[in-house]
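A.B. asks: What follows is a predicted protein model with its sequence.
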Amino acid sequence: MPLFSIYAPDYTDDEAIQRRLVVRQAHLDAAAKNPAIKVGGAMLSPNEALDTPDAEKKMIGSFMVIECPTYEDAKKMIESDVYWTGNVWDKEKTVIRPFVTPRPL
């Protein structure tokens, strides 16, 4: 079955992180039950925060690799996510692309 990479940056307005936090548990609960998600998680900023243990790690979006029969199925899955419907992910900047890897997921 085809794989798709999902790059879903959050909106950047002042209320964006609050919208994410309000629906975060619902997003995590649904993701934990979804066998189509092969890997996923939050993107952090700034990148330097990863090298500095005490630096604030701010969630700025999500990245996933999902397995779906078609692009349309992948798109429907993303557009039904509470981060999409709750205006966390920036709908204009979210990217869904076919993904291949030589390693099994």
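C.D. replies: Here it is on my side, so go on.
A.B. asks: CA atoms for contacts and neighbours, from now on please.
C.D. replies: Fine.
A.B. asks: Does residue 20 touch residue 85 like I think?
C.D. replies: No. Using CA atoms under 8 Å as the test, residue 20 is too far from residue 85 to be in contact (11.0 Å).
A.B. asks: neighbour count winner among these two?
C.D. replies: residue 20 (22 against 13; other CA atoms under 10 Å).
A.B. asks: adding another structure so you can compare the two:
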Amino acid sequence: MLYAVIAFDSTDPGTFERRMSVRPAHMSNGEKMMTDGSFLFGGGILDGAGKMVGGVLIVDFETREEIDEWLKNEPYIINKVWDRVDVHPFLVPPQFLSLFPKFQEHPVAD
């Protein structure tokens, strides 16, 4: 099942610097997830000055419990970059299904 993960960085001093120092581990984790098919797409949330202050990820997990398990090991969580993480079931609308063929509805045989 697809989920949108919306993560917001802490506003504590030093968070951006911590983000940048941990970013290689975060990106490496994302690459592994892309390989196993659990991470489809993502990107940074920017503030008015163009500085990263969070992220949005579209992930594919069977259960919410699997997402929680992944988040326990996410470098931005472990290193206190992300302060708040919202997780919501996500539906790909028909006009974007060509980008995600795995999620196209299959007709039911009579």
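C.D. replies: Sure thing, it's come through. Not measured: the values here are computed from a predicted model.
A.B. asks: Which SSE is immediately downstream of whichever helix or strand residue 17 of the second structure is part of?
C.D. replies: Here residue 17 of the second structure sits within helix 15-36, counting by DSSP states H and E. Sequence order places strand 39-46 as the next helix or strand after helix 15-36 of the second structure, per DSSP H and E.
A.B. asks: That next one vs the first structure, mean deviation?
C.D. replies: Compared with the first structure after the fit, strand 39-46 of the second structure shows a mean deviation of 0.8 Å (mean CA distance after the TM-score superposition for the first structure).
A.B. asks: same for that strand, what does it pack against?
C.D. replies: helix 15-36, strand 52-60 (3 or more CA pairs under 8 Å, 6 or more residues apart in numbering; DSSP states H and E).
A.B. asks: Mind doing that once more with 10 Å?
C.D. replies: strand 2-9, helix 15-36, strand 52-60 (3 or more CA pairs under 10 Å, 6 or more residues apart in numbering; DSSP states H and E).
A.B. asks: equivalent range in the first structure for the last one?
C.D. replies: To tie it back to what came earlier, the one meant is strand 52-60 of the second structure. Aligned by TM-score structural alignment, strand 52-60 of the second structure falls on residues 59-67 of the first structure.
A.B. asks: Going by neighbour count, list what's buried in the matching stretch.
C.D. replies: Residues of stretch 59-67 of the first structure classed as buried: 59, 60, 61, 62, 63, 64, 65, 66, 67 (neighbour count, 16 or more other CA atoms under 10 Å).
A.B. asks: Does residue 55 of the second structure touch residue 83 like I think?
C.D. replies: No. Here residue 55 of the second structure does not reach residue 83: they are 11.4 Å apart, not a contact under CA atoms under 10 Å.
A.B. asks: okay, and the common contacts of the two?
C.D. replies: Common neighbours of residue 55 of the second structure and residue 83, counting by CA atoms under 10 Å, 6 or more residues apart in numbering, are 7, 8, 9.
A.B. asks: so the nearest residue to the first one once chain neighbours are set aside, which of the three states?
C.D. replies: The spatial neighbour of residue 7 of the second structure that comes closest, neighbours along the chain excluded (CA to CA, 6 or more residues apart in numbering), is residue 85 at 4.3 Å. Each residue gets one of three states, and residue 85 of the second structure gets strand by DSSP: H, G, I helix; E, B strand; the rest coil.
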